[in-house]
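> turn this into a structure:
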Amino acid sequence: MKPSLSLIPLGGIGNVTKNMYVYAFENQYLLVDCGMGFPDPTMLGVDLLIPDVSYLLDKKEAIVGLILTHAHDDHIAGLPYILPQLGTNFPIYGSKLTIGFAADRLHEFGIPARFQELPDGPLTLGPFTINPIRVTHSVPDARHLAITTPAGIIYHGTDFKFDLNPVDGVLPDLQKMAAIGSQGVLALLSDCLNAESNDFSQSESTLKEMFLREMRGVKGKCVVTIMSSNIHRISQAVEAALAYNRKVAFVGRSIEQNVATATKLGFLKLPQPHLINKRDIKNVHPKHLCVLIAGSQGQIGSSLSRAAEGEHQLVTITPDDKVIFASEAIPGNEQNVYSTIDTLSKTGADVTYSDIDASVHVSGHSSSIEQKLLINLIKPRHLIPIGGTYHHMIQYRKNARSMGYRDDHIHLLDNGQILKFDQDRAWVDATLDLKNVMVDGLGVGDVGHIVLRDRARMKTDGIVVIIVPVEQQSGQVRGDIEVISRGFVYMKESQDIVTAIKTEATACLKHRGVVTDWQNIRKKIENSVQKKLYDLTERQPLILPVVMEV
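As a prediction, this is how the structure comes out:
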């Protein structure tokens, strides 16, 4: 039997974030991207999500390299959490800007990495030969990858659009795509996020006119929030601000860092005399000021969220101000974004966003027309939609059917499914049991369903702590049981409930004798009190029994 090629998506299938793909051939592994995802509103206290790389932990020495396709966080920001698990023995390749942004992420954590800039021509890593293809997206310096393997060529076509009038003049390399397609391509992995759109994606360069229009006549300051990696959009916002003689300040760690790196690497040219330090905002009259601020996704604790709540030390939103959301919510972030818009609107400021003016944002993703054009250029035998939610994948399949593709050549995968290829066919061979790996502060993967359930219970019903002093030899209560309630009941007005809690806890310890299993005792108190409180209040606070031996 001939050796087969395997594709294993660890993230990026059926959702827009956490992108990470593994290509396996004869026990050698090539990784593509290493992104993070956003937690949903039920994941209380969780900062971000990362791919589950447990499949790779016993294969670390066989990883030949990692390729980063572009500089968005959903493709690079998992590195600080994943590399400590996989080690740093393999090289990491990316374009100049992508490596610059990725290196910034790792520098914050003090993690070394073997970064190398992707060449323009072929790069061989083990059995894989990677040929990068220049593409346009909402972040500059993005790449597609043509991966040649003994089983055939895989075209890894992550996030893209065909912008024929890009801000920096760097066009997508359609000629190279066509040349690769003429060689015979086994499979195309394609961005499918805008598969439901039938209009050609607008050029990023159209946004300068929008900024000029929106800033015209604003009495107060102009506040623009943008994805911090969208360097071309930042550049156009700055140009518009200068046209109205406004000084520009950058506020927010991510946007400040990305602007500094992009400027250093030559991807952003800013008129330094017109830029001010964010700490000088208070010294500039609002009508002469434009603030570019991080937090376009409504992230809790971001600079924009704090400014909206009136809690930012440097930026205050007033009724004379104009706030421009020059971005759209990433699928799954809608609740946070609209909550921030509501809070900003309550300040009296004029808030503009894509729901009321579609021109304030242009997508960085291909429409169905561009996706079909890519299919025609690459001419693959198999199609695999990636980077969208499931309904985007379904629409992509419908579009591919209209081009003559059969369903057995269009593969709608789930994360963890292992798709195998030989020169004749592709099939799902097995499925990995992937976990939702959550990052909470410095903890990676130590937050699971039970922790989230307890946090949800505390949020809705509060917490009750029961401190029980128990004599070790007799197992009986010695002294007063103390009850502490937070978010459940006001104790001074609920003495009957407090008494019921103490009674239940005492009953759990009657006739015990010498106690050796204190964990069981705590669990019994928890269950008994939980049932009693539900009977009394129809609420279920988190119960924390603390048994103190005296």
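
> rest of the way, CA atoms for contacts and neighbours
OK.

> Asp446 is in contact with Met438, isn't it?
Yes - proximity of Asp446 to Met438 meets the contact threshold set by C-alpha atoms under 8 Å, at 7.3 Å.

> which of those two has more residues huddled nearby?
Met438 (25 against 11; other C-alpha atoms under 10 Å).

> can you tell me the closest non-neighbouring residue to the more buried one?
Leu49 (4.6 Å; C-alpha to C-alpha, 6 or more residues apart in numbering).

> what secondary structure does the one you found sit in?
Under the three-state scheme (DSSP: H, G, I helix; E, B strand; the rest coil), Leu49 adopts strand.

> now do the contacts for it.
Counting by C-alpha atoms under 8 Å, 6 or more residues apart in numbering, Leu49 touches Lys18, Met36, Gly37, Phe38, Pro39, Asn436, Val437, Met438, Val439.

> dump those residues to TSV, plus secondary structure and distance to Glu311.
Shown next, in TSV, are those (DSSP: H, G, I helix; E, B strand; the rest coil; distance: C-alpha to C-alpha, whole Å):
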residue	secondary structure	distance to Glu311
Lys18	coil	31
Met36	coil	27
Gly37	strand	26
Phe38	coil	23
Pro39	coil	23
Asn436	coil	32
Val437	strand	31
Met438	strand	28
Val439	strand	25
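
> pick the one among these closest to Ser296.
Phe38 (13.3 Å; C-alpha to C-alpha).

> the closest one contacts Leu48, correct?
Yes - using C-alpha under 8 Å, Phe38 makes contact with Leu48 at a distance of 5.1 Å.

> in the stretch 51-200 of the chain, which spans are strands?
Assigned by DSSP state E, counting those that start in this stretch, the stretch 51-200 of the chain shows strands spanning 63-67, 91-94, 114-117, 123-125, 128-135, 142-149, 152-157, 185-191.

> Proceed likewise with the subsequent sequence, for comparison:
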Amino acid sequence: MPNTVSEPRPLDRGVLRVIPLGGLGEVGRNMTVYELDGKLLVIDCGVLFPEEHQPGVDLILPDFTPIRDRLDDVVGVVLTHGHEDHIGAVPYLLRLRNDIPLIGSTLTLALVEAKLKEHRISPYSLTVKEGQREQLGPFELEFIAVNHSIPDALAVAVRTSAGLVLHTGDFKMDQLPLDGRLTDLRAFARLGEEGVDLFLPDSTNADVPGFTPLERDIGPVIESVISKSSRKVVVASFSSHVHRVQQVLDAASRNGRKVALIGRSMVRNMGIAADLGYLKVPQDVLIDAKAAGNLPDDRVVFMCTGSQGEPMAVLSRMANMEHAIEIGKGDTVILASSLIPGNENAVYRVIDGLTKLGANVVHKSNAKVHVSGHAAAGELLYCYNILKPRNVLPVHGEYRHLTANADLATSTGVPEQNAIIGENGIVVDLVGGVARVTGQLDLGYVYVDGSTVGEITEADLKDRRILAEEGFISIFVAVDAQTGRVIVGPEIQARGFAEEERVFDSVRPQIIKALQEAAENGTRDTHQFSQVVRRTVGRWVNTKHRRRPMIVPVVIEA
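Have a look, this model is predicted:
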């Protein structure tokens, strides 16, 4: 059940306050604010991608309201890794104060700085690596290597006078990682010995039993699929999944194929990864899209975005035959990513569209072409047993994931009352090894729609859904305000109503009669006349057609 909104009491000195602004009850918008002695530390600042019931929305941001008037108190934004759901909202926060320090690993900062460049923001940044410690105001930060589906991910230990907090970011415990960079369990054990007062672990796979499969198991499967393909191959993945792109480059090279990166974010991110040495590009394998068009189909692999069914991404446009790269019979398409909750319908529509064009579509459900970047239940149990945290606040996951993670915590000995399951805006205060829920802020969604930020409301989205699903009817009438007599009209226009124009012949007399009766009852205002028209047409269309279109009456005095 949703938590009741309650304002927290003023924060006493020496007490650490933790407020997740995003990432609880959703996979995305990860952002957590830590407050101590008047200073604020932010860990991650990501976006959430819209679902089908949010038409026209490009991105969804965390609600910055709790810190909007306190930006001068922010000592820094720590970014755990370079995925959009952890860095995508940084430009929108820095629009409010552009000199907030950004702290992260080399690759993470390179990705976010490229993004900020597009927003014409030059950030102040501090590059850190595992084992490094930094003091930001009252917060002492220690950075710990963790393995994820993108290189250079870091967990963050936050030492304060109120206690020690460990924030994992996204992580798993791949024991044979492609880049040789293990999750540093020795550091976790050391923190456990020191005493972790509050643990904020990744929850995405908390309800998946066992252990996440090895990343290196995917390479041979991708290579096998490519080697058996007689025509062009298209591989779709996240634009920041360096490991997956590496596997595709290697498989293509061994099969005598060239690789073309398609999609602006894919080209940008992989260029950065290659320049920094995180992506090892085999000699003469990468070519541009134009050159790829001149090669035989059996000598090219296209690596693109769109694995989540995003309408404007490359793969969706291919499925809709709206892209220069045409998919045909005998082509192979590999969706090398997992499904983010909420995207299932969009992804399956893309799969159906590609299949209808004759492609052989290979995805996680029919081949081992992707493994998750998140720790499953077995790995989380290891962490709990190593850390022995006093309190747990699961983050990064839908409600079922948070609940499963809390259950894992209690199964290893964390007292049930110390395993806190919350929503965005929950206020948790920590002092003396005790974490208590002290409030619940009322946070909303902040929508990015084109160049506008935060101006689109839930009411606007409801109107868009009505327009998309039920259609639109406009009625123009000119009346004599004294008598209510219709002088011009009613002129009725409809869009998306799927009815012939003559269907409105039956409602026109009803409109005329209703306006006359309203005038006889003393109505003289055009707005009131408009409401009469709206109600009349609304009753008619609901009764006769079982529809609820958007009705826009325009009544003027003649």
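
> now the TM-score, please.
The TM-score (TM-score structural alignment, normalised by the length of structure 1) is 0.94; 546 aligned residues with a C-alpha RMSD of 2.2 Å.

> coming back round to it: of the strands of the stretch 51-200 of structure 1, which is nearest Asp424 of structure 1?
That would be strand 185-191 among the strands of the stretch 51-200 of structure 1, by C-alpha to C-alpha, at 8.9 Å.

> where does the aligned partner of Pro394 of structure 2 in structure 1 fall, secondary structure wise?
Under the alignment (TM-score structural alignment), Pro394 of structure 2 pairs with Pro385 of structure 1. Using DSSP states H and E, Pro385 of structure 1 sits in strand 380-386.

> and that strand, what does it pack against?
strand 185-191, helix 390-401 (3 or more C-alpha pairs under 8 Å, 6 or more residues apart in numbering; DSSP states H and E).

> and the angle from the helix or strand following the longest one to strand 185-191?
Where DSSP H and E defines the elements, the next helix or strand beyond helix 390-401 of structure 1 is strand 417-421. Angle of strand 417-421 of structure 1 versus strand 185-191, following axes from the mean of the first three to the mean of the last three C-alpha atoms, to 10 degrees, is 150 degrees.

> circling back: tell me the mean distance between the strand holding Pro385 of structure 1 and structure 2 once they are aligned.
Once fitted to structure 2, strand 380-386 of structure 1 is off its aligned match by 1.3 Å on average (mean C-alpha distance after the TM-score superposition for structure 1).

> residue in structure 1 paired with Thr183 of structure 2?
Match for Thr183 of structure 2 (TM-score structural alignment): Pro172.

> show the contacting residues for its match.
Pro172 of structure 1 makes contacts with Ile133, Arg134, Val135, Thr136, Phe162, Asp163, Leu164, as judged by C-alpha under 8 Å, 6+ apart.

> Asn385 of structure 2: how many residues sit nearby?
Asn385 of structure 2: 15 neighbours (other C-alpha under 10 Å).

> longest helix of structure 2?
helix 526-545 (DSSP state H).

> and the aligned partner of Asn527 of structure 1 in structure 2, how many neighbours?
Using TM-score structural alignment, the partner of Asn527 of structure 1 in structure 2 is Arg535. As a burial measure, Arg535 of structure 2 scores 15 neighbours (other C-alpha under 10 Å).

> try Cys34 of structure 1
30.

> counterpart of it in structure 2?
So, by TM-score structural alignment, Cys34 of structure 1 is matched to Cys45.

> how about Lys523 of structure 1, what does it touch?
Neighbours of Lys523 of structure 1 in contact, by C-alpha under 8 Å, 6+ apart: Pro545.

> give me the three-state assignment for Gly353 of structure 2.
Classified using three-state DSSP, Gly353 of structure 2 is helix.

> what lines up with it in structure 1?
Using TM-score structural alignment, Gly353 of structure 2 pairs with Thr343 in structure 1.

> which residues of the stretch 151-300 of structure 2 fall in helices?
In the stretch 151-300 of structure 2, the helices defined using DSSP state H, counting those that start in this stretch lie at 185-194, 218-228, 242-254, 264-275, 289-292.

> let me have these in CSV, adding mean neighbour count and distance to Phe302 of structure 2 as columns.
Formatted as CSV, the helices of the stretch 151-300 of structure 2 follow (neighbours: other C-alpha atoms under 10 Å; distance: least, C-alpha to C-alpha, whole Å):
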stretch, mean neighbour count, distance to Phe302 of structure 2
helix 185-194, 16, 38
helix 218-228, 18, 11
helix 242-254, 22, 10
helix 264-275, 17, 11
helix 289-292, 14, 8
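
> now Glu52 of structure 2: which helix or strand?
For Glu52 of structure 2, there is no enclosing helix or strand under DSSP H and E.

> ok, now Gly298 of structure 1?
Counting by DSSP H and E, there is no helix or strand that carries Gly298 of structure 1.

> for Asn336 of structure 1, see how far away it is.
5 Å (C-alpha to C-alpha, to the nearest Å).

> okay, the two: which has more neighbours?
Shown here are Gly298 of structure 1 and Asn336; by other C-alpha under 10 Å, Gly298 has more neighbours (23 against 19).

> who's in contact with the more buried one?
Contacts for Gly298 of structure 1 (C-alpha under 8 Å, 6+ apart) come out as Leu304, Ser305, Asn333, Asn336, Val337, Tyr338, Ser339, Thr340.

> go on, Val170 of structure 1?
Counting by C-alpha under 8 Å, 6+ apart, the residues that Val170 of structure 1 touches are Thr136.
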